[in-house]
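# Make a model of this:
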Amino acid sequence: MYRPIFARRYPALARFRSTPTYSWNSQGSKKRFRRRKPEKNKYLPLPSPPETYYSRKGHVHVSQNLKSSLREYLDAPWEAYPKARAMRRKWIVHAGPTNSGKTYNALQRLKTAKSGLFGGPLRLLAREVSDRFRAQGTRCNLITGEEISYDIDEHGSVAPLSSSTMEMVSLSTVADVAVLDEIQMIADPDRGFAWTQALLGLQAKEIHLCGETRTVPFLKSLAALVGDEIEVNYYERLSPLEMDKSPLLSLDNLRPGDCLVAFSRRSIFDWKARVEKETKFRCAIIYGALPPEVRASQAAHFNDPKSGYDILIASDAIGMGLNLSIDRVIFTTAEKYNGESLDLIDPPHARQIGGRAGRFKLGAPKAIPGLVTTFHAKHYDYIKQCMQTEPEPITRAGIMPGDQLFADLISAFDATVPPSVVFDTIAKSPDSSASDMFYLCGISGMVDAASCITGPSDVLTIEELVTCCQAPVPVGRDTRLVKLMDNFVRVVQKGEPVTPISMKDLVISKIVDKTADSSELLKDLEVLHMGLNSYLWISYRLPEIFTCREEARHLAGLCQAEMERLLETKRMSKSAKPKAKKKTADKSAVIS
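Below is the predicted model:
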């Protein structure tokens, strides 16, 4: 009998996955979610003839040589980095769970190096490392997609250490030590290519890899293929992590240091309003749509025992990148909207979030145990099983085609084929997953961006098209960002300089709007800040068109200040009960 992928991957948890999916509305009655039938993709390559890729408006012949080049690249992508292959490199793996000190030890080694770099998954984490080094008297540059800040001394020399997001790790810099954090993200279907290209292409003598234990077998196999030496260090948690004896059940059982985890923006503010109305506690909040600076500010409020913020309400954005003094993680639900319906979160996801409890503090007399529980009794057994389930080992890594190969693949299509179809066809071609160890990733996100383009795209160069579609515009969050993406492409087509204020889809007036409803104004500011960040990102790639970088940064700062004011002074919801008008989850409310 056929079993769903979830049941085959996690057999111990299969009994929690019911078909069809049910949930409960605010009145306590059960309602049924419809499962969408999978749509047949018209743009997948057809089996005959094998060298032909089909699109909506016709077909294009891709040469056998080009297809062979793609297969060869996926079979041995490390050959694309000859300078790294010519070096004698050593990988030092720091493998362990959350709160085990693995990243701390790697950073201690980086701080003593003559030259080096740090690569992390988030801009917030890159800034934290840079600020920490500078506070300790160690000069360090900050390099992210939206900000490049060099630490220059009085003699004009640039700092030998850099902290950056993974996509911005320099492969041309020769360094003594490199630290790559959250190495398990090498298998991420959207961003895994950044970890893969950094690991294969870094010109560093010593590369420290920090992450989960399940990455070790794959890293050993890859090191053997590449010809690099590898050393593995295993870590245990510095503070124990336990399941609480029972679910919370009532807000009366909350205590300072608790973190309530929800998976949508709406439910986060609902819980905030409910906690502040029914208890004496004040809440800090963290979710993915907030700017990193605002998230850091909210985290600082929660960590400070004298700030008055005793409870944290957060999304899964707390899973990495923030140091939080959480005593107990409380899941308000075990379901998250997956784009079509509510679905149970995977065990690795639950473990990553739950592992934030019981953070170890230097100088503390003893480690404080971290506790994990749920608010409702119906979710308790599932989360308990997740915390006890070991994730499956990583077997494949994501990779992006090299610049020239990617350009050749795109140019093989006729200019009349929509860019979204081009990217979708490349991403889903049989050759993209033919390798045993690597698969093409990072292209499917470009499909969503390219689908926002309404005008002709054939006037763009391939480099301009790829740059626009790689811009960090989360088009799935809000329809206004879809229009902004289209606006960016039109601006690049014209080739004329543009300022943030002159872009009609960036409603700058929201920064000084004092009349709008607080909750709606906060959402408007979130969208505006995402747009300004996208302007900053693309200004580093196309500086001759997006010329007013400092103006965009200043406006983003004003936007952040107004958002912090709203979070600190307003209650964003009057009711703690979630609305149940629709049969499916509100897509606009979903955050990461």
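# okay, CA-based contacts and neighbour counts for the rest of this
Fine.
# Could you grab the helix/strand/coil label for the closest residue to residue 508 other than its chain neighbours?
Excluding the flanking residues, the one nearest residue 508 by CA to CA, 6 or more residues apart in numbering is residue 501, at 6.7 Å. Judged by DSSP: H, G, I helix; E, B strand; the rest coil, the three-state class of residue 501 is coil.
# Check which element follows the longest strand along the chain along the chain.
With residue count as the measure and DSSP state E as the assignment, the chain has strand 203-211 as its longest strand. Next helix or strand after strand 203-211 toward the C-terminus (DSSP states H and E): helix 216-226.
# Pull out the buried positions in the helix or strand just after that next one.
The C-terminal neighbour of helix 216-226 among helices and strands, as given by DSSP H and E, is strand 229-234. Of the residues in strand 229-234, those buried by neighbour count under the rule 16 or more other CA atoms under 10 Å are 230, 232.
# before we move on, back to that, burial of the residue nearest to residue 508, as a residue count?
Counted with other CA atoms under 10 Å, residues neighbouring residue 501 total 15.
# So what's the residue count around residue 50?
12.
# Is residue 119 in contact with residue 166, as I believe?
Yes - Residue 119 is in contact with residue 166 according to CA atoms under 8 Å; the separation is 4.8 Å.
# which stretches of the stretch 401-550 of the chain form helices?
Secondary structure of the stretch 401-550 of the chain, counting by DSSP state H, counting those that start in this stretch: helices at 403-411, 419-427, 444-450, 462-470, 479-494, 518-539, 549-569.
# what about the fifth one, distance to the chain center?
What it means is helix 479-494. 23 Å (CA atoms, centre = their mean, to the nearest Å).
# Any buried residues in that helix, and which?
Applying a neighbour-count criterion of 16+ other CA under 10 Å, one finds 480-490, 492-493 buried in helix 479-494.
# For residue 158, which non-adjacent residue is spatially closest?
If you skip the residues right next to it in sequence, residue 158 has residue 152 as its closest partner in space, 4.6 Å away by CA to CA, 6+ apart.
# For the comparison step, fold the sequence that follows:
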Amino acid sequence: MHLFSTQLVLRCPTGARHRAFLSCSYILRNNVHNRSHKRTKVSSRVAKQLKLTQTHKKPVSLAGVIKPSVLPSQSPNTSTDDTVALDFAGPLSKADILAVLNQFFRQPEVKSLAMQQGMEHSLFLQAFSEFRKYCATISPLPSELHIKLSDIINGYGTATDLFPFFLQHAKVMYPHLDYVKDLRHASNLTSPAQLFPLARAKQRKIIIHAGPTNSGKTYHAFQRYLASKSGIYCGPLKMLAVELAQKSNDVGIACDLVTGEERNFADPEGLMPAAHISCTVEMTDIERPIEVAIIDEIQMLRDKQRGWAWLRAFLGVNADEVHLCGEEAVIDLIKNIALDTGDTVEVKRYKRLTPIEYMNEPLGSIENVQDGDCIVCFNKSSIYQLCRELEKMGRQCAVIYGGLPPGTKLAQASRFNDPDDPCKVLIATDAIGMGINLNIRRVIFYSLLKIEESRGSKINTVISPSQALQIAGRCGRYGTTHKDKGYVTTFHGKDLELMHDLLNKQINPIDKAGIHPTADMIELYGYYLPHASLSDIIDIFLSLMTIDGDKYFLCQIDQFKQIAEIIEHIEMPLRTRYVFCCAPIPLQSAFVTTMLLKYARQFSAGQPITGKWLAEQIGWPLPKPITLNELTHLEAVHDSMDLYNWLSYRFEDQFPDKVEVKDMQMAIDKAILEGVCEITKLVVISENNSDKDDMRVEKLKTLPSNISRILEKLSEKLPNET
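Now for the predicted structure:
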């Protein structure tokens, strides 16, 4: 390839050398990609489409979706009534009619009445333009309109009196105005508690277990769960759901596990459902009668992305007792919402079981790391750097970050917790904030800044006091090796004052809970707006939606809309499309997004998405990763299999091979674990490859001058053209 590219440049005319050089540069750069890029080609069209959808387009309005009906340009048949009106009121001049219409347009009351009828500003402008044209050109006018205009012109009425005629004309243009009332009713979220009739049919008892991390609040709720005839645990993470199911089964209380990607039944045959369930909060069964329900980390009601799931579980779970575990900041909001549900509320407060000290000295240097330390970073590059430095010191470390599969996280946690394992230091992101019990003596914040997505761009923001306390609370936990006392500090001295401010700051009360449109609501909109895309339907829903702003806020649905736009060209029923758009995928991963698109295409074509088909798409079997890029690619493949499992429990016929895919996923989990255990080697290899790439690029920069000299020598040997 290199030789061919060079020959191509040599044979080019002088004026085209630069363009050929750029082409040659592109080929050479692509040849230094690692093995994972050779194995996997991410669709450039999907990547481009993903980039486009991440830029926030202007929300679509009803006027942008509903096309006006074509109105007759000819005068309607003249009736006797119209002739009588002309004789009774006399002829009207066009100038007088237009003057009245201009007054009508300027009235604030008219615009307010139009908005109440579902005519937003742009639609109102279109409707008025056509009404004005109609009144000025049609002759004779309908009798009632003619008489009303005459009265207004002669001072016996106001321009606002024309509104019924304007509305009648607008409904001829826009027939949907007749059912705007139905759409508004469908998007009325002012009383979300009434969306759950089974829960409202009983008098529930709400018990709030409020306290900081490591205060025993979930433990006490769990004891009531074990003593009940039937129960459901709703947790924020799959790992927590797995842990609670295992604890329940270990003490002889049969418990089924239900997550978005997995179903494990206590009954080996899977025929008899257990009386107790442990699930992720999104999978809460709101129809099944339950004696005791636990909703863990209830303060997540305020989460901008997932808050709706906690609100749905709280409002909808069909339980006699509902135990809510979380921060004290949520108490007032729960009491406020309970006024709508009619439930009784009891509050139990807890204190931390072990002391914790916020240190006045930073770590200062990696050489000061001690056994039992956990350094918390908020980006992978810092994790790689610290692992490399610890390796140089001869210290082994465990690594935990959000992109790792649950099995790998648990294996790394087990290494760190094992007193006989030489791994005594943990490098992690805020993924340790929930769900993993760790023998941490001291938490060290490497930074207090976290990258957040904001309107399609990434910005560094200081973590919230709640996040800081959640992470700091992982040290010195009751029941661990370092239960006597925990310590918290920063790596850099410049962050120490900010850390103290965050950890000592009073957490503001949570005053609003997240809410989200349901599939039934969106399907009703689709019935009334059959030609609108799902993304447009969401925009229209938002424009007509009403919520109680004192208690609720609308969760961010940017990812939902981005997926809707990516699969918009694929034919599928609206409810099916809604399910695909709810898929919990890392949208920043082009590979996973491409796999979602491929799943959707196969589904639309009526083709089963088999394990064999999936193996062909991912290039199975996949080798052990030897660079960081290959490790990241394996994580993306694992996520795409999570997506397969998630879809398989919603469309079992089209995704029939979840057992086979699960086996493949376990093999990938093992390969990822091996890669993480040797992460320092991967860092070194990746750095060496990067250095080689830089050297090749530097050589590439000298190509134009070399080629020029070669061309000059060749031209001297060639005969002159005559």
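# Would you give the TM-score for this superposition?
After superposition, the two chains reach a TM-score of 0.83 (TM-score structural alignment, normalised by the length of structure 1), with 528 aligned residues with a CA RMSD of 2.8 Å.
# still on that earlier bit, which neighbours do residue 119 and residue 166 of structure 1 have in common?
Overlap of the contact sets of residue 119 of structure 1 and residue 166 (by CA atoms under 8 Å, 6 or more residues apart in numbering) consists of residue 180.
# Please say which of the two ends up with more neighbours.
It is residue 119, of residue 119 of structure 1 and residue 166, that has more neighbours when counted by other CA under 10 Å, with 30 against 27.
# The more buried one -> structure 2?
With TM-score structural alignment as the matching criterion, the partner of residue 119 of structure 1 in structure 2 is residue 234.
# tell me the SS of that match?
Per three-state DSSP, the local secondary structure of residue 234 of structure 2 is strand.
# Same check on residue 366 of structure 1?
Here residue 366 of structure 1 is coil, with the state taken from three-state DSSP.
# one step back: same list, the buried residues of helix 479-494 of structure 1, but as a markdown table with distance to residue 342 of structure 1 please.
Supplementary listing: the buried residues of helix 479-494 of structure 1 in a markdown table, determined by distance: CA to CA, whole Å:
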| residue | distance to residue 342 of structure 1 |
| --- | --- |
| 480 | 25 |
| 481 | 24 |
| 482 | 24 |
| 483 | 27 |
| 484 | 29 |
| 485 | 28 |
| 486 | 30 |
| 487 | 33 |
| 488 | 33 |
| 489 | 34 |
| 490 | 36 |
| 492 | 38 |
| 493 | 40 |
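# So which of the helices of the stretch 401-550 of structure 1 is nearest residue 46 of structure 1?
In this view, the helices of the stretch 401-550 of structure 1 are compared for proximity to residue 46 of structure 1 by CA to CA, and helix 419-427 is the closest at 10.7 Å.
# Helix or strand: which one has the aligned partner of residue 333 of structure 1 in structure 2?
When the two structures are superposed using TM-score structural alignment, residue 333 of structure 1 falls opposite residue 447 in structure 2. Using DSSP H and E, residue 447 of structure 2 sits within no helix or strand.
# check contacts around residue 447 of structure 2.
When contacts are counted by CA under 8 Å, 6+ apart, residue 447 of structure 2 touches 376-378, 490-492, 495.
# residues in structure 2 aligned with the longest strand of structure 1?
Counting by TM-score structural alignment, strand 203-211 of structure 1 sits on residues 318-326 of structure 2.
# Strands of the stretch 101-250 of structure 2, start to end?
188-189, 205-210, 231-235 (DSSP state E, counting those that start in this stretch).
# Tell me which of those is the most buried.
Mean neighbour count, computed with mean count of other CA atoms under 10 Å, is highest for strand 231-235 among the strands of the stretch 101-250 of structure 2, reaching a mean of 28.
# so how much does it differ from structure 1 once superposed?
Plainly put, strand 231-235 of structure 2 ends up 0.4 Å away from its match in structure 1 on average once the two are laid over each other (mean CA distance after the TM-score superposition for structure 1).
# Relative to the whole chain's centre, how far out is that strand?
Per CA atoms, centre = their mean, the displacement of strand 231-235 of structure 2 from the mean C-alpha position of its chain is 23 Å.
# go on, stretch 551-565 of structure 1?
Counting by CA atoms, centre = their mean, stretch 551-565 of structure 1 is centred 22 Å from the centre of its parent chain.
# Give the aligned range of it in structure 2.
Mapped onto structure 2 using TM-score structural alignment, stretch 551-565 of structure 1 spans residues 660-674.
# Following superposition onto structure 1, what is the mean distance for the matching stretch?
Its aligned residues in structure 1 lie a mean 0.8 Å from stretch 660-674 of structure 2 after superposition (mean CA distance after the TM-score superposition for structure 1).
# Of all the residues in that stretch, which ones are buried?
Going by neighbour count (16+ other CA under 10 Å), the buried part of stretch 660-674 of structure 2 is 661-662, 664-665, 668-673.
# okay, now residue 275 of structure 2: neighbour count?
The number of residues near residue 275 of structure 2, taken as other CA under 10 Å, comes to 17.
# repeat for residue 395 of structure 1
Residue 395 of structure 1: 15 surrounding residues under other CA under 10 Å.
# now swap in residue 262 of structure 1 and tell me
Other residues close to residue 262 of structure 1 by other CA under 10 Å number 25.
# Residue in structure 2 paired with it?
Under the alignment (TM-score structural alignment), residue 262 of structure 1 maps onto residue 377.
# and if you look at residue 5 of structure 1?
Structural alignment leaves residue 5 of structure 1 without a partner in structure 2 (criterion: TM-score structural alignment).
# what's in contact with the strand or helix carrying residue 705 of structure 2?
Taking DSSP H and E as the criterion, the element that holds residue 705 of structure 2 is helix 703-717. Judged by CA under 8 Å, 6+ apart, the contacts made with helix 703-717 of structure 2 from elsewhere in the structure are 9-10, 17-18, 21.
# hmm, 7 Å instead?
Taking contacts as CA atoms under 7 Å, 6 or more residues apart in numbering, the residues outside helix 703-717 of structure 2 that touch it are residue 10.
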